[in-house]
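1. sharing a model prediction with you, sequence too.
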Amino acid sequence: MKIARWIDGADLGEGFVIDGRVVSFPDGLRVSQVLAQGLTAAQRLHSRVADAPGTPVAHVRLLAPLEPASIRDFVAFEEHVEGVSAGVEGKSHVAPEWYQAPTFYFANPHTVLGPGEAVAPPVTERLDFELELAVIIGGVDGSDGRTLDPASAERHIFGYTIMNDWSARDLQAREMQVRLGPAKGKDFGTSLGPWIVTADELESFHDEDGFLEIRAEVYLNDVLIGHDLVSNAGWPFAEFVAYASRNSRVVPGDVLGSGTVGNGGCLGELWGRNGSLTPRPLATGDVVRMTVEGIGELVGVVGPMVDAPPVHPARSRSRRRTREL
C-alpha cells in the first residue's frame, strides 16, 4: 500500500495511492489517525476503497505524506562518515563511538517539505542535500513504544518514505565546534515523499540479517551523483527504532531517517574525498532528484537564499554573584 497527502484544487486529500490514482480514506480519516491504528487496520481500510474511482495522481499536487510527530535523523553509513570527516578534519576518521550505537539528532518537524516543493535555505556557501530512507512509526496494540527490543520494534515500523535532509555545511561546521547541534545548519528544511510505502511491500527486500537491500540514487540536474544499497547501513531499521525508544518512547507519526547513504549520497562526502568543493555546492534553481527502489521518486528544488537578522556574538560578562546596591 501507498499512503499520501495531496492538494486537489483547494481541497486537502489524505488516503491511498492505488493504480495511479489517489483515493481518500473512508470515514474522513487522516494519515495521523491511520498511522495510530496500525498496519493491520490500514489494510482493512484499503480493502474498503480498493475499487473506488479516485483522482489521477497527475491531477493533484502531492504534499509531504505526513505531518511528523518528531524527526530523528541517524548517521548510520560508515562510508558517509569517512568522506565527510575527511573534509572536516583533513583526514578520513570514524570515531570508535560510532560503532557502539546508532547515534541520531532531532530534526525540525515544522519545516517539512513535500515533493517538488522549493527549499528556502539560509545564506550559505555550502548548501548540500542528503539522500536517506526514513522509517515511519505506526501504532501497535498493547505497546506504548517504550524501551523496545528489536523484535518488538520491528512491529512498530508502519512503512518507509524518501527523505532529503537539506544541509548548510558551513553553518553546521561552526555549530558542531560547540559540541552541540546541528541546529541552523539543518533545521530550515527536510523533504519527505512522495508517499509512505507500507512495510509489507518491502518485506521481500530484507536480507538474511534483516537489512533492506534496496538501491538508492540521487541526481543533481539529471546527473547521477551518488548511489548505494540501503543495506550498507551499520544497523537494520528495527535496531534504529529500538534505540530511539531506549529509556524513551516512539509514537505513531515519528520519522526516523537512516542518515545519508554512502558513495555520494551527499556532496559533503564527495568534497571530503576530492579535497575540494567538487561537485560545486547547490545553487538557486538546482533540481535534486532522489529515487529509492520500491518507494519511488522525490524531487526537491533549491529556492533563493533567505537572509535573516544579524546574530549578536556573546557578551563578555563580569561573572559577579551578587547585585550591586
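-> Happy to help now that I have it. Numbering: from 1, shown residues only.

2. for the rest of this, base every contact and every neighbour count on C-alpha atoms.
-> OK.

3. count of neighbours near residue 62?
-> Residues near residue 62, counting by other Cα atoms under 10 Å, number 24.

4. next, the contact list for it, please.
-> When contacts are counted by Cα atoms under 8 Å, 6 or more residues apart in numbering, residue 62 touches 4-7, 114-115, 194.

5. same question for residue 25.
-> Per Cα under 8 Å, 6+ apart, neighbours of residue 25: 14-16, 45-46, 49.

6. thinking residue 265 is in contact with residue 224, fair?
-> No. Using Cα atoms under 8 Å, residue 265 is not in contact with residue 224; the gap is 10.3 Å.

7. got another, please set it beside the one above:
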Amino acid sequence: MRLGTLKGQGGAVLTDDGAYLLPDGLTVGDLLAQGLERTLEHGSTAARGSPLPYGPESLELPYFPTSVRDFVTFESHVEGVRRSIEGSPGVPEAWYDAPTFYFTNPHALYGPGQPIPKPERCHALDYEMEVGAVVGPDLEIVGYTIVNDWSARDIQAREMQVGLGPAKGKDFATSIGPWVVTADELAPYLTDDGFLDLDCQAFVNGERLGHDRLSHMRWTFAEMVAYAVRDSVVKPGDLLASGTTGGGGCLAELWGRNGERTPPPLEIGDVVRLEVEGIGTLEAAIA
C-alpha cells in the first residue's frame, strides 16, 4: 500500500486508479503510528471510497517524522567520502562496531518535487541517495520511503574538524517521498538474512551517476532500530535513514575516488532524481 499526502486535501491511499482520502481526517503520520495492521485496515477502508485523480505535482511531504536519525551503513560510501572530506584513506575501525547515526533537522523537510534552496555560503552542494524506514509501535517497521540527505560538503568538511559531526553542512534540507510504502509491499525483496535487496539509482540532469543495491548495507533496518533504542527512546513515527548508498550514491564519494570534484557540485537549476525499486522516484531541483 502506498500512503501519501495530497496538497490541500490530506492523507490518502495512492493507487494506479487514483487517490483515496483517509477516513476521519487521519493523516499519514496518524496511521503509521498505529502500526502496520491498523494502517492496512484503515487503508483498505479508505480504498472503498471514490478515487480522486492525482499526479506527481499533487503530492507533498508524505508525513512529518517525530525525529530523523541518519545512519551510515555503506562501507564504500564511508571510504569515498572520508577521502573527499577528510583527505584520509580507508574506513575508521570504529565504523565496524555499530550502525552509527546522527540526528538531522525535522523542521527542514521537503516533499517530492519541492525545490531545494542552495545554502548561501555553499560551493560544494551534494545529494545523498538513501532509503528510510518508518518505525511503528513495539519498534516494528511500518513502511519505507526514499530520503535525499542534501549536504553542503565544503561547510561539512570545515565544521567536522571540531569533532562534533555534521551540523550546518546538513541541517538545511532533507527530501522525503514521494510516499510511504507499507512494509508488507517490500516483503518479497527481503533476503534470508533480513536485508532489502532493492535497486537504487541516482540521476543528475538525466545522467545516471549512482547505482547500488540496498542489500549492500552492513546492518539491517532491524539492527539499526535495536541500536537506536539502546539506552534511549524510539517513538512511533521516527524515521531511520539507511545512510548513503555506495556506487555514486553521492558526489562526494565520486570526488574521493576521482581525486577532484568531478562530476561538479550541484548548482541552481540542476535536477536530482532518485529511483528505488519497489518504492518509486523522488525528484527535486536546486533553487
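-> Nice, I can see it. Nothing here was measured: the structure is a model prediction, and the numbers come from that model.

8. superposed, what's their TM-score?
-> Remark: TM-score between the superposed chains equals 0.97 [TM-score structural alignment, normalised by the length of the second structure]; 286 aligned residues with a Cα RMSD of 1.2 Å.

9. picking that back up, okay, residue 265 and residue 224 of the first structure: which has more neighbours?
-> residue 265 (27 against 14).

10. coming back round to it: identify the contacts common to residue 265 and residue 224 of the first structure.
-> 217-218.

11. against residue 277 of the first structure, how distant is the residue nearest the centre of the first structure?
-> Geometric centre of the first structure, nearest residue: residue 163, 3.4 Å, by Cα atoms, centre = their mean. Distance, residue 163 of the first structure to residue 277 of the first structure, by Cα to Cα, to the nearest Å: 23 Å.

12. that older thread, what do we get in the second structure for the residue nearest to the centre of the first structure?
-> Aligned by TM-score structural alignment, residue 163 of the first structure pairs with residue 147 of the second structure.

13. quick one: that match and residue 134 touch, right?
-> No. With contact defined as Cα under 8 Å, residue 147 of the second structure does not reach residue 134; the gap is 11.5 Å.

14. now intersect the contacts of residue 25 of the first structure with the strands, please.
-> For the contacts of residue 25 of the first structure, the ones inside strands are 14-16, with DSSP state E as the criterion.

15. for those residues, which single residue is the most surrounded?
-> Neighbour max across those (other Cα under 10 Å) = residue 16, 27 neighbours.

16. my guess is it meets residue 48, correct?
-> No. Assessed by Cα under 8 Å, residue 16 of the first structure is found out of contact with residue 48, at 11.1 Å.

17. on that earlier part again, three-state assignment of the match of residue 163 of the first structure?
-> Secondary structure, DSSP: H, G, I helix; E, B strand; the rest coil: residue 147 of the second structure is strand.

18. residue 205 of the first structure -> the second structure?
-> So residue 205 of the first structure corresponds to residue 189, using TM-score structural alignment.

19. which among the contacts of residue 62 of the first structure end up buried?
-> The neighbour count (16 or more other Cα atoms under 10 Å) marks 4-6, 114-115, 194 as buried among the contacts of residue 62 of the first structure.

20. ok, back up a step: mind putting the contacts of residue 25 of the first structure in CSV, distance to residue 230 of the first structure included?
-> Output for the contacts of residue 25 of the first structure, formatted as CSV (distance: Cα to Cα, whole Å):
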residue, distance to residue 230 of the first structure
14, 28
15, 27
16, 25
45, 30
46, 28
49, 32
